[in-house]
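> Okay, here's the prediction I keep looking at, along with the sequence it came from:
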Amino acid sequence: MTPLYPPAKDLQSIASLFPHVDLDVIASVVRHELPAIEVYKLDSRRILESTWNIVEVSMDDSTVSLCAAPLAIETYPSLDSLLVPLNAYFSILSVDGLSNGQSALLPCHFFRYSSHLVKIAAQYEWHAVLSYHFAFFARRLKEMRKGDFAGWGRVEMDLMEECLVPHQKKRPYGTVFPDSSTYQSWELIYP
């Protein structure tokens, strides 16, 4: 029986924790090469979905044609469609990082970013949240290749201003509660 902790330092032991994920995908995660648009490959709910096939084969007329890759908003139509595979991504990075000497605080950076996504998704239009996430993710890939994971715990104000602020959800300025005269205003949400 293989011990669950500490995990071994090879891809096979990590893969045993994620049996629904191809070994090549796990390798690209730990090498910090998996682009944000492909994180869906870690979602066990979507492994068999045909929307990820970009080659269409017609048995009737024996033709093969390339289909357009799905747009980001089609791949990630909702917060949970992003968070579920992103949490698997963070789990793989945590197992690999902790077994290779990263700080025990490593998962805290990932938790903070997940929380940040939930907060901004409540306040900004979804397409803007995706744009922010993809840009944020690209910056983190560069840092992680150098061994720095702390960026996941930071808020990128320049990206928020560029990607999010122009796309704040339209909401009433405040809410009046029926049983009181309390008036509550909306505020910017930061972690």
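The structure has been received and is ready for your questions. Residues are numbered from 1 along each chain as shown.
> okay, CA-based contacts and neighbour counts for the rest of this
Will do.
> what helix or strand does the spatially most central residue of the chain sit in?
The residue lying closest to the centre of the chain (C-alpha atoms, centre = their mean) is residue 86, at 3.4 Å. According to DSSP states H and E, residue 86 maps onto helix 79-99.
> got it, and residue 130?
helix 126-145.
> Find the nearest non-adjacent residue to the residue nearest to the centre of the chain, please.
Sequence neighbours aside, residue 39 is the residue nearest to residue 86 in space, at 6.4 Å (criterion: C-alpha to C-alpha, 6 or more residues apart in numbering).
> those helices in the chain, which residues are they?
11-17, 23-30, 72-75, 79-99, 106-123, 126-145, 157-159 (DSSP state H).
> Format the ones you listed as JSON lines; extra columns: distance to residue 49.
Formatted as JSON lines, the helices of the chain follow (distance: least, C-alpha to C-alpha, whole Å):
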{"stretch": "helix 11-17", "distance to residue 49": "21"}
{"stretch": "helix 23-30", "distance to residue 49": "17"}
{"stretch": "helix 72-75", "distance to residue 49": "11"}
{"stretch": "helix 79-99", "distance to residue 49": "13"}
{"stretch": "helix 106-123", "distance to residue 49": "25"}
{"stretch": "helix 126-145", "distance to residue 49": "21"}
{"stretch": "helix 157-159", "distance to residue 49": "32"}
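> Nearest approach to residue 184 belongs to which of these?
Nearest to residue 184, of all the helices of the chain, is helix 106-123, at 15.4 Å by C-alpha to C-alpha.
> how about that closest one: buried residues?
Buried residues in helix 106-123, counted by 16 or more other C-alpha atoms under 10 Å: 106-107, 109-110, 113-114, 116-117, 120-121, 123.
> what about versus this one:
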Amino acid sequence: MQSLHTMFPTILPATISKIVEHEFKPIDLARLNPRRRWDQFASGCSLDDYPSLHSLLVPVSVYFAVLQAGVDATSGDAETTRVIGHGGLQYMAHLIELEELFEWPAVVQYHMQFHNKRRHDMVFDDYSPWMVADRELINKLLVGPGRQRVWRGPDGKLLERDSDGSVKSCQRKILSRSI
């Protein structure tokens, strides 16, 4: 594990161990964001720590880098290491796609539940589910009752519907909290 601490000097050794041992909770991903490494998170992280796709993707990518390096260092299994890297890239692409289609708070909820399910799989050395969308969670959290799909115009700007059902342009809401 010492070499992992050298590879990731800004991440606490206890955090690296939690990632490699599949005990790291997805709600705490903000702790891995290099731009927020000096934040204290004294009371823990919350969903408010993920106001944008960027605020989630950056720590997810760090998480996969640590996970891949950790599994490689502990097992030396090239195929498992490859699956983790490939799965991480596919999962991040999946998050980008979901962000384009659905309300961001619902996508964050999807990630938290999806990641928790993967923690269970990884305990049994199964990393392949990172490569497969969870249709049950998508139906429950993203397209279920009360959820609205995000509509984008050809220019990529968000669209919203007027009370009469017609579509109008709108500016994307940017949360005031910066990361």
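Structure's in. What do you need? Predicted model only: the values in this text are computed from it and were never measured.
> Which of the helices of structure 1 sits closest to residue 55 of structure 1?
That would be helix 72-75 among those, by C-alpha to C-alpha, at 16.5 Å.
> next one: the closest one to chain centre, how far?
For helix 72-75 of structure 1, the separation from the chain centroid amounts to 13 Å (computed by C-alpha atoms, centre = their mean, to the nearest Å).
> cool, and stretch 4-24 of structure 2?
With C-alpha atoms, centre = their mean, you get 17 Å for stretch 4-24 of structure 2.
> Next: stretch 78-87 of structure 2.
On the basis of C-alpha atoms, centre = their mean, stretch 78-87 of structure 2 is displaced by 18 Å from the centre of the chain it belongs to.
> Repeat that for stretch 168-178 of structure 1.
Worked out by C-alpha atoms, centre = their mean, stretch 168-178 of structure 1 lies 29 Å from the chain centre.
> In it, which residues are buried?
Of the residues in stretch 168-178 of structure 1, those buried (16+ other C-alpha under 10 Å) are residue 168.
> Looking at structure 1, name the residue matched to residue 142 of structure 2.
Superposed on structure 1 with TM-score structural alignment, residue 142 of structure 2 falls opposite residue 164.
> Distance check, the residue nearest to its match when sequence neighbours are not counted against residue 56 of structure 1.
Of all residues not flanking residue 164 of structure 1 in the chain, residue 128 sits nearest, at 5.5 Å (C-alpha to C-alpha, 6+ apart). According to C-alpha to C-alpha, to the nearest Å, residue 128 of structure 1 stands 31 Å off from residue 56 of structure 1.
> Could you check which of the two has the larger neighbour count?
Neighbours per residue (other C-alpha atoms under 10 Å) separate residue 128 of structure 1 from residue 56, with residue 128 holding more: 20 against 12.
> What is the aligned counterpart of that one in structure 2?
Match for residue 128 of structure 1 (TM-score structural alignment): residue 106.
> Its match and residue 25 of structure 2, how far apart?
From residue 106 of structure 2 over to residue 25 of structure 2 (counting by C-alpha to C-alpha), the distance is 18 Å.
> same deal with residue 122 of structure 2?
The value you get for residue 122 of structure 2 to residue 25 of structure 2, if C-alpha to C-alpha is used, is 13 Å.
> list the contacts for the residue nearest to residue 164 of structure 1?
163-164, 167 (C-alpha atoms under 8 Å, 6 or more residues apart in numbering).
> Over to residue 26 of structure 1?
For residue 26 of structure 1, the contacting residues are 11, 14-15, 92, by C-alpha under 8 Å, 6+ apart.
> That one corresponds to which position in structure 2?
When structure 2 is aligned by TM-score structural alignment, residue 26 of structure 1 is paired with residue 16.
> So what does residue 119 of structure 2 match up with in structure 1?
Aligned partner of residue 119 of structure 2 by TM-score structural alignment: residue 141.
> Could I get the contacting residues of that match?
The contact partners of residue 141 of structure 1, by C-alpha under 8 Å, 6+ apart, come to 32-33.
> separation between it and residue 175 of structure 1?
From residue 141 of structure 1 over to residue 175 of structure 1 (counting by C-alpha to C-alpha), the distance is 41 Å.
> And the helices of structure 1: which comes nearest residue 183 of structure 1?
Where the helices of structure 1 are weighed against each other on C-alpha to C-alpha, the nearest is helix 106-123, at 18.7 Å.
> what separates the counterpart of residue 91 of structure 2 in structure 1 from residue 99 of structure 1, distance-wise?
Using TM-score structural alignment, the equivalent of residue 91 of structure 2 in structure 1 is residue 113. Computed with C-alpha to C-alpha, the distance linking residue 113 of structure 1 and residue 99 of structure 1 is 22 Å.
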